[in-house]
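[1] Sequence first, predicted model second:
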Amino acid sequence: MRTIALLCLVVLVGCNKTKNDPNHSAVEPINRQSVEEDSATVALFDRWEKVWRDGEYDLIASCVADKYIRHDIKGERVVTREEYEQEIKQTREALPDIKFIVYDNSFSKNEAWLRYTMTYTSPETNEMVTRKGIQVYRIVHGKLAETWMTMLEP
């Protein structure tokens, strides 16, 4: 259960978009016309992806505010940057094969959101698990300050 709770802390950004085509299935990425993206926020999520994908923990200070408000499976809570770094490390250690596909996203100066699927091998059953989620972020002074996350059960 701890593994599933830690999974709900996960976020990665990758721009995997395809042309909006009626022949595409509902699970394939779609191309959305959105508001103009903020280049600083795009750069923030590029760094954030490196934290999650590559374990570049030294980038966390440039991505996360000193206090980070989270609305996730654990409820509403405030974690320090250092506490969140430990949660990320624990998740990556518990699920070394975790992968993400981001289908939709939007990045503005003060907020961002993304819709994604993640896959990983369950440490308990050794079976592949697929989860889908949406995450919304509030950005303050160029750093992640608050997030709301919803995940569908596997």
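    Perfect, thanks for sending it. Numbering: from 1, shown residues only.
[2] Could you use CA atoms for every contact and neighbour count after this?
    Fine.
[3] counting contacts, what elements does the longest strand belonging to the chain pack onto?
    If you go by DSSP state E, the chain has its longest strand at strand 128-140. Judged by 3 or more Cα pairs under 8 Å, 6 or more residues apart in numbering; DSSP states H and E, the packing partners of strand 128-140 are strand 111-121, strand 143-151.
[4] tell me which residues in the shortest one are buried?
    Using 16 or more other Cα atoms under 10 Å as the test for burial, strand 143-151 gives 143-149, 151.
[5] quick revisit: the longest strand of the chain to strand 111-121, inter-axis angle?
    Counting by axes from the mean of the first three to the mean of the last three Cα atoms, to 10 degrees, strand 128-140 lies at 160 degrees to strand 111-121.
[6] Give me the buried stretch members for strand 128-140, please.
    For strand 128-140, burial by neighbour count (16+ other Cα under 10 Å) applies to 130-139.
[7] Make TSV out of these and add distance to residue 52.
    Shown next, in TSV, are these (distance: Cα to Cα, whole Å):
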residue	distance to residue 52
130	17
131	16
132	17
133	16
134	17
135	15
136	17
137	16
138	19
139	18
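[8] Among those, pick out the one closest to residue 63, please.
    residue 139 (9.6 Å; Cα to Cα).
[9] Mind putting the helices and strands packed on strand 128-140 into TSV with distance to residue 78?
    Formatted as TSV, the helices and strands packed on strand 128-140 follow (distance: least, Cα to Cα, whole Å):
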stretch	distance to residue 78
strand 111-121	18
strand 143-151	9
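[10] out of those strands, nearest to residue 79?
    Across the helices and strands packed on strand 128-140, residue 79 has its closest neighbour in strand 143-151 (10.1 Å, Cα to Cα).
[11] okay, now the one to match up with it:
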Amino acid sequence: LDIYFPQICPAMVPLVVYIHGGAWRTGDKADFSYIAEGLIGVAGHRLAVAVINYTLSTRLVGSIRHPGHLNEVIKAVKFLVTDQDYPGRSIVDSRRVFLVGHSAGAHMSALMALAPQPAFQYLGNIRGVVGVGGIYNIPKLLKSNPDYSDFIDMAF
């Protein structure tokens, strides 16, 4: 995971965790540094942004499938919101964490927020979720877009 901090930080700041999309099969945290930098700028340098990776699905036998991606995202978010030590941690207010996900990332953000499990005990720190272009109803998606079955089958 990559964490971006404001250049000037007079006080503790909330944390936005960005979970990229890519149909569970494409994308890398490095591709989204501009989003982190843009969010920090728009917020007047009053927040930090973490951009996380998760293992992508492939056509190879034994490739990661759901819920493997979700479990990796949960692990990364848990690391960020519990009192773990990482560079810059001293300015992050882990009681003010927001999830932002795009497409498959929005799907995983929603699963974390709406279907809490015992592994999500720390979710009290999550103050909000923004899903952009989320995939929330896979059966309906496949019914209206049968050509999407390729990436759904690969990930699930």
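    Nice, I can see it. The model shown is predicted, which means the values in this text are computed figures rather than measured ones.
[12] Once they're superposed, what TM-score comes out?
    Comparison of the two superposed chains (TM-score structural alignment, normalised by the length of the first structure) gives a TM-score of 0.23, and 67 aligned residues with a Cα RMSD of 5.2 Å.
[13] Please enumerate the helices of the second structure.
    Along the second structure, counting by DSSP state H, helices occupy 33-42, 68-81, 104-114, 138-144, 149-155.
[14] what's the answer for the first structure, then?
    2-7, 39-54, 60-63, 81-94.
[15] Mind checking those helices for the one nearest to residue 102 of the first structure?
    helix 39-54 (11.1 Å).
[16] which other helices and strands contact that closest one?
    helix 60-63.
[17] Could I get the buried residue list for the helix it packs on?
    60, 63.
[18] other SSEs contacting that helix?
    Counting by 3+ Cα pairs under 8 Å, 6+ apart, helix 60-63 of the first structure packs on helix 39-54, helix 81-94, strand 143-151.
[19] hey, which of the ones you listed is tucked in deepest?
    strand 143-151 (a mean of 20; mean count of other Cα atoms under 10 Å).
[20] max-length strand in the second structure?
    Max-length strand for the second structure by DSSP E is strand 92-102.
[21] List the buried residues of stretch 70-81 of the first structure.
    Those would be 70-73, 81, for stretch 70-81 of the first structure by 16+ other Cα under 10 Å.
[22] can you pull the contacts of the residue lying closest to residue 102 of the first structure once chain neighbours are set aside?
    In space, and not counting its chain neighbours, residue 102 of the first structure is closest to residue 116: 4.3 Å by Cα to Cα, 6 or more residues apart in numbering. The contact partners of residue 116 of the first structure, taken as Cα atoms under 8 Å, 6 or more residues apart in numbering, are 100-104, 132-134.
[23] so how many other residues sit close to residue 105 of the second structure?
    29 (other Cα atoms under 10 Å).
[24] Which residues are in contact with residue 109 of the second structure?
    19, 99-101, 129, 131.
[25] ah, wrong one, I meant residue 129 of the second structure
    Residue 129 of the second structure neighbours (Cα under 8 Å, 6+ apart): 98-101, 109-110, 113.
[26] Put together TSV for the contacts of residue 109 of the second structure, with distance to residue 70 of the second structure on each row.
    Formatted as TSV, these follow (distance: Cα to Cα, whole Å):
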residue	distance to residue 70 of the second structure
19	10
99	13
100	14
101	12
129	15
131	15
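[27] Relative to residue 97 of the second structure, how far out is residue 130 of the second structure?
    12 Å (Cα to Cα, to the nearest Å).
[28] who has more neighbours, the two?
    The neighbour count for residue 130 of the second structure versus residue 97, taken as other Cα under 10 Å, is higher for residue 97 (26 against 15).
[29] which residue sits closest to residue 130 of the second structure, ignoring its sequence neighbours?
    That would be residue 100: by Cα to Cα, 6+ apart, it lies 4.7 Å from residue 130 of the second structure.
[30] what's the neighbour count on the one you found?
    For residue 100 of the second structure, using other Cα under 10 Å, the count is 22.
[31] Would you check how far apart it and residue 153 of the second structure are?
    25 Å.
[32] Likewise for residue 94 of the second structure?
    Here the criterion is Cα to Cα. By it, residue 94 of the second structure lies 36 Å from residue 153 of the second structure.
[33] and these two? which has more neighbours close in?
    Per other Cα under 10 Å, whichever of residue 94 of the second structure and residue 153 has more neighbours is residue 94, with 20 against 11.
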